[in-house]
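Asker: below are the sequence and a predicted model for it; my questions follow.
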Amino acid sequence: MTYGVAVRVDAGLVMLADTRTNAGMDNISRFQKLFTYEVPGERAIGILMSGNLSITQGVQSILSRAIEKCAGDPGVETILNCESMFRVAQLAGDAMASMQGKYRQTIEMQGAAADATIMVCGQRKGGKPRLYLLYSAGNFIEATADTPYFQIGEHKYGKPILDRVITPESSLEEAVKAVCVSMDSTMRSNLSVGMPLDLAIIERDACTFRARNRIEADDQRFAAISQSWAAALRNGFEDLPSFVD
């Protein structure tokens, strides 16, 4: 399974994803699910994928092959030269629709699920930070001030902290802490989500990545956040007023 979360605040964008896939209790593997693309100073894009692995890897391959082809033919439209982040989402949606149209029926005939979900976020020079959630059909929605974050995969365990903390006015540092707590809560409650994690941060108007980090199981900063959050929850619980006489 997967857990991925992306947040859009006024200060920029944050994405965090695990790398665990689960095709049964005895078939657990690691696959990268967060991919980053960049033309420093011009645009920075993060794409986070969940669902049928053959579908999502196919989508990523279609987008990457277009970039490679553009090196020899500048007329090829890619996510790194298209006119807007909206168009980036459209290109990813078209790739999803192509993969679904080609393989969905065959996959489902084998008794497997072909559904997949993609989050696309980023900013190009002259535009605003954008965050989109793409569905299996290739259609998509955009994050707004009322809903400044999206989740994919095992979302239920990590949602409460985001609902209580994240607003458009949250700083990037607050957004990073919130997605780390959200991921930690999910990993504690669901064994199909696990380390290592991939983190990407885009600061508003920089049009480049402030950070692209792989967080391993022994990462001390993540462990400190996990331990501090657990202690805060225990202390908060102990301080609750009594409900019975």
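Answerer: Okay, I see it.

Asker: please count neighbours and contacts with C-alpha atoms only from this point.
Answerer: Will do.

Asker: mind checking the end-to-end distance for stretch 234-245?
Answerer: Stretch 234-245 has an end-to-end distance of 22 Å (criterion: Cα to Cα, to the nearest Å).

Asker: this protein: strands as residue ranges?
Answerer: Counting by DSSP state E, the chain has strands at residues 3-9, 12-18, 20-22, 28-30, 34-39, 43-51, 116-124, 130-134, 140-142, 149-153, 197-203, 209-215.

Asker: could you give me the buried positions within the lengthiest helix in the chain?
Answerer: Ranked by residue count and defined by DSSP state H, the top helix of the chain is helix 85-109. Within helix 85-109, the residues that count as buried by 16 or more other Cα atoms under 10 Å are 85-86, 88-100, 104, 107.

Asker: again with stretch 70-80
Answerer: 70, 77-80.

Asker: kindly report the same for stretch 23-31.
Answerer: By 16+ other Cα under 10 Å, stretch 23-31 has no buried positions at all.

Asker: Ser192 and Asp184, how far apart?
Answerer: For Ser192, the distance to Asp184 equals 13 Å [Cα to Cα].

Asker: brain fart, Ile215
Answerer: In this view, Ile215 and Asp184 are 12 Å apart by Cα to Cα.

Asker: who's more crowded, these two?
Answerer: Asp184 (23 against 18; other Cα atoms under 10 Å).

Asker: okay, one more to line up with it:
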Amino acid sequence: MTYCVGLLVDKGLVFMSDTRTNAGIDNISVVTKMKTWDVPGDRFLCLLSAGNLATTQATVSLLEERGVAPAKRVPAILNQPSMFQTAKLVGDTLAEVIAHTRAASGPSSESRFSGSFIFGGQINGGRPRLFMIYPEGNFIEAGADNPFFQIGEHKYGRPIIIRTYDRKMQLEDAAKLLLVSFDSTIRSNLSVGLPIDMQFYDADSHKAGHRQRFDHRDPYYRKISEGWSDALKNAFDRLPPFRIGMPSSEDMPEDDRGELDRPRRVI
């Protein structure tokens, strides 16, 4: 299992991924799931992967080598005219790798050798864009209504992002938000683990931004982890206490009870 997030804000993009890969509880290793390319002044691309490691690595290798003569080693992924066309290339290549594996191993192997990607960046002449690419090769794009994508073990960290995200936040604040999301996920699922890779992209810079790896010794990550735990405990302590004998909805007048039972919008 894994956990990766790509988040789009007005200032640019923030990418984050864990590095744990395992084939059983006694076979755990560290492998980066983040791949970046940049041509300063022209484009920056970032790819986060989840799923079968052999599948995702084969896809990245094909993107870098296909159709390129050894004497002119320019990755195919850097030859596309737009982010949309590049996302389509990634999706087509992923679907091809999975189809080839299925043909060699039988239909029952499809789920075992599946994979998915978060892909984002910017090409000169276009805006920063972010995509979720599925095993079938199709994809969707982030926008105002869905400004971030997650792949892997996403359920523990998603509520934190939904409640706190603001498209006007700085990249540094977005990084803090994602670190809280990752810390909550790591505490809840042993298949997601440190180190965490992070990549910034500043809108319209057309080059890689700040990149950093956080491990268990990192002082900032430790402050985030401990501070979030303390903040949750303090928030819990400030909630109204429960008392036996307190009025319940059944004890309230009909008009007041209806107010409690009315469906509410959850944010």
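Answerer: Alright, I've got the coordinates. This one's a predicted model, so the numbers in the text were calculated from it and none came from an experiment.

Asker: show me which pair in the buried residues of stretch 70-80 of structure 1 is furthest apart.
Answerer: Within the buried residues of stretch 70-80 of structure 1, two members stand farthest from each other by Cα to Cα: Cys70 and Ile79, at 10.6 Å.

Asker: tell me the contacts of Cys4 of structure 2?
Answerer: 15-18, 48-50, 118, 150-152, 154 (Cα atoms under 8 Å, 6 or more residues apart in numbering).

Asker: give me that answer again for 10 Å
Answerer: Listed by Cα atoms under 10 Å, 6 or more residues apart in numbering, the contact set of Cys4 of structure 2 reads 15-19, 33-34, 48-50, 117-118, 149-154, 178, 182, 192, 196-198.

Asker: can you tell me how far the residue nearest to Glu203 of structure 1 when sequence neighbours are not counted sits from Asp26 of structure 1?
Answerer: Once flanking residues are discounted, Glu203 of structure 1 sits nearest to Gly12: 4.6 Å by Cα to Cα, 6 or more residues apart in numbering. Taking Cα to Cα as the measure, Gly12 of structure 1 falls 39 Å from Asp26 of structure 1.

Asker: do Ala143 of structure 1 as well
Answerer: Ala143 of structure 1 is 37 Å from Asp26 of structure 1, by Cα to Cα.

Asker: show me whatever sits in contact with both of Ile215 and Asp184 of structure 1.
Answerer: Listed as contacting both Ile215 of structure 1 and Asp184 by Cα under 10 Å, 6+ apart are 195, 222.

Asker: what does Lys33 of structure 1 align to in structure 2?
Answerer: Counting by TM-score structural alignment, Lys33 of structure 1 lines up with Lys33 in structure 2.

Asker: the stretch 151-267 of structure 2: helices as residue ranges?
Answerer: For the stretch 151-267 of structure 2, the helices defined by DSSP state H, counting those that start in this stretch occupy 158-164, 171-188, 219-238, 254-261.

Asker: Gly126 of structure 2: which of the ones you listed is closest?
Answerer: Between the helices of the stretch 151-267 of structure 2, helix 171-188 lies closest to Gly126 of structure 2; by Cα to Cα that is 20.0 Å.

Asker: just to revisit the earlier point, mind listing the shared neighbours of Cys70 and Ile79 of structure 1?
Answerer: Residues touching both Cys70 of structure 1 and Ile79 (Cα under 10 Å, 6+ apart) are Ser64.

Asker: could you check the angle strand 116-124 makes with the longest helix of structure 1?
Answerer: Angle between the axes of helix 85-109 of structure 1 and strand 116-124 is 170 degrees (criterion: axes from the mean of the first three to the mean of the last three Cα atoms, to 10 degrees).

Asker: helix 85-109 of structure 1 vs strand 130-134, what angle?
Answerer: Between helix 85-109 of structure 1 and strand 130-134, the angle comes out at 20 degrees (the same axes, to 10 degrees).

Asker: what's helix 85-109 of structure 1 packed up against?
Answerer: Where contact means 3 or more Cα pairs under 10 Å, 6 or more residues apart in numbering; DSSP states H and E, helix 85-109 of structure 1 is packed against strand 43-51, helix 53-70, strand 116-124, strand 130-134, strand 140-142.

Asker: onto which residues of structure 2 does the fourth one map?
Answerer: Translated: strand 130-134 of structure 1. Under the criterion TM-score structural alignment, strand 130-134 of structure 1 matches residues 129-133.

Asker: the matching stretch vs structure 1, average offset?
Answerer: For stretch 129-133 of structure 2, the mean deviation from structure 1 after alignment is 0.4 Å (mean Cα distance after the TM-score superposition for structure 1).

Asker: measure the nearest residue to Gly115 of structure 2 once chain neighbours are set aside to Arg163 of structure 2 for me?
Answerer: What sits nearest to Gly115 of structure 2 in space, not counting adjacent residues and going by Cα to Cα, 6+ apart, is Gly51, at 4.1 Å. From Gly51 of structure 2 over to Arg163 of structure 2 the distance is 27 Å, taken as Cα to Cα.

Asker: same question, Lys33 of structure 2
Answerer: Going from Lys33 of structure 2 to Arg163 of structure 2 by Cα to Cα gives 26 Å.

Asker: more neighbours, these two?
Answerer: Taking neighbours as other Cα under 10 Å, Lys33 of structure 2 and Arg163 compare with Lys33 leading, 24 against 10.
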